[in-house]
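Asker: Sequence plus the predicted model coming up.
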Amino acid sequence: MSQGSTLTAACDAVGVNRRTGRRWRQATGGRIPLPEAERSGRYLSLEERLQIADLHLGGTGVRAIAALVGRSAATISRELARGGSKTGPQARTKYAPYAAQKQAELRGRRPKASKFDHPELAFLVQKKLCLKWSPEQISDHLSVVFPDRQEMRVSPEAIYQALYEGGRGDLRGDLHQHLRTGRAIRRPRRPAAKNSGKIPDMTMISERPAEVEDRAVPGHWEGDLILGSHCRSAIATLVERQTRFTMLVHLPGDHGAITVRDGLLAAIKSLPAHLVKTLTWDQGTELAQHRQITLATTMAIYFCDPHSPWQRGTNENTNGLLRQYFPKGTDLSVHSPERLLEVATELNNRPRKTLGGSTPAQAMQRLLSEPEKPIVATTG
């Protein structure tokens, strides 16, 4: 069978019936051993495991074993941890190469059972996806709600794979549309190019106070525009760096410098004074009126370096989340201020891993010292 024969042909060649041949095959774990020349070099072979066992028994260190076997030290460390004794006074000191090989073969069997064969888990994941929670948020939430139930725990990658494969178990196949990208397949990321123009009197991000970087002090914001089809419509976004609280600014008619200035002024003036410190923006010409904004609000405005979106990474991430509500290539002018308020409020009530599972609304409530009053976003 390792040479390509079927089970029936192999049984005929050896001179046994199919039942005996099947029993022999099951005794080897159900896998057909390939000739050594055809075995993938990605996985440790039995010969390598025997060599690891001999060197480990002789007291050789992990890095030295890795150099002699020709594998990375991380691979050797994981192999010794998986194949070592888990109990007793010599825990993780013994290494059984034949048992480790058997375990590797069992782990490699396909197909594997899906986590989403569990109806309760599939239902909860499906429910949160419909609320536009990310797979990572869902995974973290389940680990908190079900700390002692392993069957109710699932990794973000397992959720992504189930969605990209059209659903698994009791998980519907159309749930990929609730992901931020809405894609049914993975695609490589491409850097987004953005035209920028010269803005007079810019203060660059290199001059921004150091307190902004560590997020220890609230009141520092990042902003940008998300554009509609053919760049004819836009929505301005503001994100507070410490709490990740989001405000959406309605831009009626156009997104020129005057309209953006007026929209930002209305949004900024709705904030308490201690939450109005700095604003970081890219070099888009829509902020050409930045000096007028600073004079009217005392909010200092800093500009990122060209083609450096990571310098306002919080806002970039938020804009990606907002694309679930405002897809690229659509007309954003159809969304009213009330709709923007609804979207911002829903986004601010989604838990964030970076906030320890709290929501931006809860973080903002703590800053305002008004826990009894629910926080909603303000639109300009």
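Answerer: Arrived safely.
Asker: alpha carbons only for contacts and neighbour counts from here, please
Answerer: Will do.
Asker: In what element of secondary structure is Gly320 found?
Answerer: helix 313-322 (DSSP states H and E).
Asker: Tell me which other helices or strands whichever helix or strand comes after that helix touches.
Answerer: On the C-terminal side of helix 313-322, the closest following helix or strand by DSSP H and E is helix 337-348. On a contact count with 3 or more CA pairs under 8 Å, 6 or more residues apart in numbering; DSSP states H and E, helix 337-348 meets strand 246-250.
Asker: what's next to the strand it packs on, contact-wise?
Answerer: 235-240, 263-264, 267, 318, 336-337, 340-341, 344, 347-348, 360, 377-380 (CA atoms under 8 Å, 6 or more residues apart in numbering).
Asker: putting a second one here so we can go through both:
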Amino acid sequence: MQYYNRLSLEERENINHCLKSGMNITQISKYLNRSKSTISREIKRGTINNNYCPIYSEERFVSGLSRNKSLFIDNKLRDYVVDKIVNSRWSPSAISGRIRAFPDLKLKASYETIYKFVFSEEGISLNLPSYLKRKKKFRGFNHRKSKRNTIIDLKSITTRPEYINNRSEFGHFEADLLIISGAKGTNIISIIERKSRWSKLIYNQSKGSNAVIGKINASLGILAEQFKSITFDRGKEFARHYELPAKTFFCNPHSPWQKGAIENLNGRIRSLMPKNSSVRGVSTSHIDWIENIINNTPLRVLGYLTPLEALNKNIALR
């Protein structure tokens, strides 16, 4: 049995490149060795404002995973679970128990996580629900309480003035957190100024809001006087946004693509980081190198100035 493998971010970026090159769905499916239906669904799912956006599509996929994402991204674990359900007709409870009883398998998944996978889009595409003893089309998880918004004084991005949206004024930023695997809480704080596209990357070892907001505050240096606004997603790491000396705005729930400048920057950062980067493969010097590359690359949107040159030009005008 050939198991389904989800599209990777790299494949999504290849789809975007193919579309911009004028290729149709049939040609893209042959190029990526994927079915036409997979490509068609992906393009439909990842299109916003009539343009396909690979990062937006990836964020939608990740946000739709279970709280324990290991089963969806670990091929060995996923194949083990699918094999036991399809060929051995084990229940999710039996699979989870077996994994716990035999640590040499080096796998980890609760029965709730396995059930979530079975009734996910991927599980349904493999017809996994039909192999369970109790065949239901859907399974609810309504016993989990919805998370309350803990961010106070939150202003929606929909209230952000047009002069910020159209990048006509300097001093308006976006920020995000990129998680580095291998160490709990280790991350990169990424910041971008919307008009000049100048970026700041900060190696950080805590997802706590005190640390994140404190480092954003301390990182802008000579730009502190021009720090007018900043836009975040609704992560708890930005809960203390009110400590910043600037206006703050937040994307709508589950809509990180609304801060497109930082999402684009994050994609460039990922492309420059070591493959399957862990805390052992990323250092402050490597992050500084990435920042230097990004800030010294000419951009068409800037008339082929570099972000650093655009930054200096805007500062000189003051």
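Answerer: Right, received. Where do you want to start? Since the model is a prediction, treat every value here as computed from it, not as a measurement.
Asker: hmm, back to that, what span of the second structure lines up against the helix holding Gly320 of the first structure?
Answerer: Taken onto the second structure by TM-score structural alignment, helix 313-322 of the first structure occupies residues 260-269 there.
Asker: just how off-centre is that stretch within its chain?
Answerer: 10 Å (CA atoms, centre = their mean, to the nearest Å).
Asker: Selecting buried members of the contacts of strand 246-250 of the first structure in ChimeraX, what would you type?
Answerer: This is the ChimeraX syntax for the buried subset of the contacts of strand 246-250 of the first structure, where burial follows 16 or more other CA atoms under 10 Å:
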select :235,236,237,238,239,240,263,264,267,318,337,340,341,344,347,348,360,377,378,379,380
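Asker: Test my guess that Thr186 of the second structure contacts Ser206.
Answerer: Yes. Contact criterion CA atoms under 8 Å: Thr186 of the second structure and Ser206 qualify, at 5.9 Å.
Asker: Which of the two has more residues huddled nearby?
Answerer: Higher neighbour count among Thr186 of the second structure and Ser206: Thr186, with 19 against 15, using other CA atoms under 10 Å.
Asker: So what does the more buried one match up with in the first structure?
Answerer: Per TM-score structural alignment, Thr186 of the second structure is aligned with Ser233.
Asker: Isn't its match up against His255?
Answerer: Yes. Judged on CA under 8 Å, Ser233 of the first structure makes contact with His255 at a distance of 6.8 Å.
Asker: Quick one: the helices in the stretch 151-300 of the first structure, in order.
Answerer: 156-164, 210-213, 257-268, 290-297 (DSSP state H, counting those that start in this stretch).
Asker: Dump the ones you listed to JSON lines, plus distance to Ser77 of the first structure.
Answerer: Formatted as JSON lines, the helices of the stretch 151-300 of the first structure follow (distance: least, CA to CA, whole Å):
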{"stretch": "helix 156-164", "distance to Ser77 of the first structure": "24"}
{"stretch": "helix 210-213", "distance to Ser77 of the first structure": "37"}
{"stretch": "helix 257-268", "distance to Ser77 of the first structure": "54"}
{"stretch": "helix 290-297", "distance to Ser77 of the first structure": "55"}
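Asker: Tell me which of the ones you listed lies nearest to Ile226 of the first structure.
Answerer: Checking these against Ile226 of the first structure by CA to CA gives helix 257-268 as the closest, at 12.3 Å.
Asker: Go ahead and name everything in contact with the closest one.
Answerer: 236, 247, 249-252, 276, 285-290, 292-293, 296-297, 378-380.
Asker: what's the answer for stretch 12-19 of the second structure, then?
Answerer: Outside stretch 12-19 of the second structure, the residues touching it (CA under 8 Å, 6+ apart) are Ile28, Tyr52, Cys53, Pro54, Ile55, Ser57, Glu58.
Asker: same thing with stretch 295-308 of the first structure?
Answerer: 193-194, 196, 202-205, 207-208, 265, 268-269, 276-283, 290, 293-294, 311-312.
Asker: Same question for stretch 29-39 of the second structure.
Answerer: Residues contacting stretch 29-39 of the second structure (CA under 8 Å, 6+ apart): Glu11, Ile25, Thr26, Ile28.
Asker: 6 Å instead, please
Answerer: Thr26 (CA atoms under 6 Å, 6 or more residues apart in numbering).
Asker: His290 of the first structure matches what in the second structure?
Answerer: Going residue by residue (TM-score structural alignment), His290 of the first structure aligns to His241.
Asker: For that match, grab the count of nearby residues.
Answerer: 27.
Asker: ditto for Thr150 of the second structure
Answerer: 11.
Asker: Counterpart of it over in the first structure?
Answerer: Match for Thr150 of the second structure (TM-score structural alignment): Lys198.
Asker: Also Ile95 of the second structure?
Answerer: Checking with TM-score structural alignment, Ile95 of the second structure has no match.
Asker: May I ask you to confirm that Ile95 of the second structure belongs to a helix?
Answerer: Yes. Ile95 of the second structure: assigned to a helix according to DSSP: H, G, I helix; E, B strand; the rest coil.
Asker: Would you quantify the distance from it to Ala101 of the second structure?
Answerer: Between Ile95 of the second structure and Ala101 of the second structure the computed distance is 10 Å (CA to CA, to the nearest Å).
Asker: same thing with Arg12 of the second structure?
Answerer: 38 Å.
Asker: Which of the two has more residues huddled nearby?
Answerer: Shown here are Arg12 of the second structure and Ala101; by other CA under 10 Å, Arg12 has more neighbours (22 against 10).
Asker: Count the residues that sit near the aligned residue in the first structure for Ile202 of the second structure.
Answerer: Aligned by TM-score structural alignment, Ile202 of the second structure pairs with Val249 of the first structure. Using other CA under 10 Å, Val249 of the first structure has 25 other residues around it.
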